[in-house]
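Engineer: The amino acid sequence is not available; the structure is as follows:
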């Protein structure tokens, strides 16, 4: 099977990501194939909706294949990263603005680029096996694929918390934060997919939905809103240090392990999106950082430590938030002039 299996079943355009050994991580050719299928289906009156899923049972999609981007840069092609991100973000905009129902079966791991092709859809289904997160600060990026738009609209200051820590959400958390809509038992997904193909419309989903249950994220909302209301990243760190709870200690550890540049830029980006929560604004803002990250940020070191050498000991520049000039954050998020992300959709 191809890495993306695109076909029409009944009146449903169906996409199956099929790189199970790589947790269905997205490659450049996969982005192209998905985009080609969507553009064809958007104007095809015989296609009433789109259904997207992951193969293998472990992951819907664990993100973009950033290790390949790292290898390209090491081989002397630093433009590989910006090209990949531009292609990916254009696909994310297409998903968000797609004119027909978009049903995403977000079973298993859903991270990074996986969020970009699921959480912007009209019908977002999680299961008891779902793990949703935007952990980009840990590899020298910022939450991207338009996720800053979703984070900016999360309850209270949950967006800042999820962006800066990369905290993992289960099904109930993802619904609370606005990344998903309904929970369906994983064992019923094949039955749900068959029902969707037969019906050709998403109304049948409600027949499979179950109550999501208790959300740890919602339970911590008051703490989140207090600690992550700090004006700067260092203010947030200080509030977490004063909190002294296990939750605060975990959040503080995650922030301290991540790239200081990424943490500070993620905070600024999420807050900026509250004033203009549009997918186009989110993607263009994110691209300003990610397109510079290979040469001017911590991306190469973050990917090396997490995915190449796997020593989990990145050497950030600078190493601490206390040593990060705000001018550096401003430079990473500054307009790109003629290199700004062009979105032909929206």
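Structural biologist: Ah, there it is. All of these numbers come straight from a predicted model, not from anything done at the bench.
Engineer: Every contact and neighbour count from this point should use C-alpha atoms.
Structural biologist: Fine.
Engineer: is it true that residue 47 touches residue 12?
Structural biologist: Yes. Using Cα atoms under 8 Å, residue 47 is in contact with residue 12, at 5.6 Å.
Engineer: quick one: which of the two has more around it?
Structural biologist: Between residue 47 and residue 12, counting by other Cα atoms under 10 Å, residue 12 is the more crowded of the two (23 against 19).
Engineer: residue ranges for the strands of the protein, please.
Structural biologist: Using DSSP state E, the strands of the chain run over residues 4-9, 12-17, 49-54, 59-61, 102-106, 109-111, 123-126, 131-133, 182-183.
Engineer: Quick one: the ones you listed as TSV, columns for distance to residue 334 too.
Structural biologist: Output for the strands of the chain, formatted as TSV (distance: least, Cα to Cα, whole Å):
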stretch	distance to residue 334
strand 4-9	35
strand 12-17	35
strand 49-54	35
strand 59-61	30
strand 102-106	33
strand 109-111	26
strand 123-126	33
strand 131-133	26
strand 182-183	37
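Engineer: take a look at this one as well, against the first:
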């Protein structure tokens, strides 16, 4: 297997081992990394000497903080929307391959796990979180939606947690990541290196049980009943209004987060999580996500969201709609219509 400075791909014993290797960039996923990982998975799929795939990341801060949105921004500002469309189409294909991979796929999800990092890990068969894990899908804040299969995962969270997490971008520690269905096992940080060594030595994910334990208590279970009451409403705006009528601390934080997001992204995310509950496959949700992402530069708020959060860092985005009150059903339908040229093939 090839070895590249941004992604290390090698065979160790019976394990295909992938390490994201951009620690200074919080292991943000570049287009070349997407293609390299897909090539490796294709090669290992039918290789009888490979029993398992392990994906981890360099550095202590992050597994993967998301896609390389700065590169997308540069291309988009130059009027090149096709670069991001190709990136997303190929990334979504990779997400689908991970979800359907025939061999055990093990992800060590330490540190920050956001956006594209969720797509590389949470669709795998064995998803391990630890004390430093901080998982979130905060895409509405930058004019995107919880993509990389995020709407599919959110739709399968308990109750109405999917709408809550998708609209607010709430950060989850180990216990809550497991509770919401994004992970399976907790391994204490001081045992993570030993687990990695055992996985590489054995090529058998069954060893995870020898290292797993009970995570420190989370917070989602305590607010789940209230979350369900709020987020069972018929629209994102109705949910926001109910949040703003309540006096609990969690509701105030949720309302503030929603008010700070892109209105069109929020409205579409709500509809997409609801729609994903009836999707039979991840591919169905990915195709719907691509409908939005393929339009989000030209017709949505993605470029402005990235400008405010990452480029200028003024945290004062001027989104296309002044609030959820201004978003119509026609706006949502337009963003989620079949794209020119048809839906992507996965």
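Structural biologist: Sure thing, it's come through. For clarity, every value in this text was computed on a predicted model and none was experimentally measured.
Engineer: so which of the strands of structure 1 gets nearest residue 26 of structure 1?
Structural biologist: Residue 26 of structure 1 lies closest, by Cα to Cα, to one member of the strands of structure 1: strand 59-61, at 7.4 Å.
Engineer: Quick check: the closest one compared with structure 2, mean distance?
Structural biologist: For strand 59-61 of structure 1, the mean deviation from structure 2 after alignment is 0.3 Å (mean Cα distance after the TM-score superposition for structure 1).
Engineer: That strand maps to which residues in structure 2?
Structural biologist: On structure 2, the counterpart of strand 59-61 of structure 1 by TM-score structural alignment is residues 62-64.
Engineer: buried set for the matching stretch?
Structural biologist: 62, 63, 64 (16 or more other Cα atoms under 10 Å).
Engineer: do stretch 237-255 of structure 1 as well
Structural biologist: Residues of stretch 237-255 of structure 1 classed as buried: 237, 239, 240, 248, 251, 252, 254, 255 (neighbour count, 16+ other Cα under 10 Å).
Engineer: Endpoints of that stretch, how far apart?
Structural biologist: Using Cα to Cα, to the nearest Å, the end-to-end distance of stretch 237-255 of structure 1 comes to 8 Å.
Engineer: Let me know the distance separating the residue nearest the centre of structure 1 from residue 70 of structure 1.
Structural biologist: Nearest to the geometric centre of structure 1 sits residue 112, at 3.4 Å (Cα atoms, centre = their mean). In this view, residue 112 of structure 1 and residue 70 of structure 1 are 16 Å apart by Cα to Cα.
Engineer: Could you do residue 166 of structure 1 as well?
Structural biologist: 21 Å.
Engineer: go on, residue 26 of structure 1?
Structural biologist: In terms of Cα to Cα, residue 26 of structure 1 sits 14 Å off from residue 70 of structure 1.
Engineer: likewise residue 15 of structure 1?
Structural biologist: Using Cα to Cα, one gets 27 Å for the distance from residue 15 of structure 1 to residue 70 of structure 1.
Engineer: Next up, the contacts around the aligned partner of residue 22 of structure 1 in structure 2.
Structural biologist: Residue 22 of structure 1 maps onto residue 25 in structure 2, with residues paired by TM-score structural alignment. Contact analysis of residue 25 of structure 2 by Cα atoms under 8 Å, 6 or more residues apart in numbering lists nothing.
Engineer: same thing but at 10 Å, please
Structural biologist: Residue 25 of structure 2 sits next to 61, 62, 64, 65, 66, 68 when contact means Cα atoms under 10 Å, 6 or more residues apart in numbering.
Engineer: what's the answer for residue 157 of structure 2, then?
Structural biologist: Residue 157 of structure 2 touches 163, 165, 178, 179, 180, 181, 182, 277, counting by Cα under 10 Å, 6+ apart.
Engineer: ranking those residues by neighbours, who comes first?
Structural biologist: Ranking these using other Cα under 10 Å puts residue 163 first, with 28 neighbours.
Engineer: Tell me the residue in structure 1 aligned with it.
Structural biologist: Residue pairing (TM-score structural alignment): residue 163 of structure 2 is matched to residue 160 of structure 1.
Engineer: and if you look at residue 118 of structure 2?
Structural biologist: Counting by TM-score structural alignment, the partner of residue 118 of structure 2 is residue 115.
Engineer: same question, residue 249 of structure 2
Structural biologist: Using TM-score structural alignment, the equivalent of residue 249 of structure 2 in structure 1 is residue 246.
Engineer: Please compute how far the helix ranked longest in structure 2 lies from its chain's middle.
Structural biologist: Counting residues, the longest helix found in structure 2 (DSSP state H) is helix 82-99. Relative to its chain's centre, helix 82-99 of structure 2 lies at 13 Å (Cα atoms, centre = their mean, to the nearest Å).
Engineer: Great, nothing more from me.
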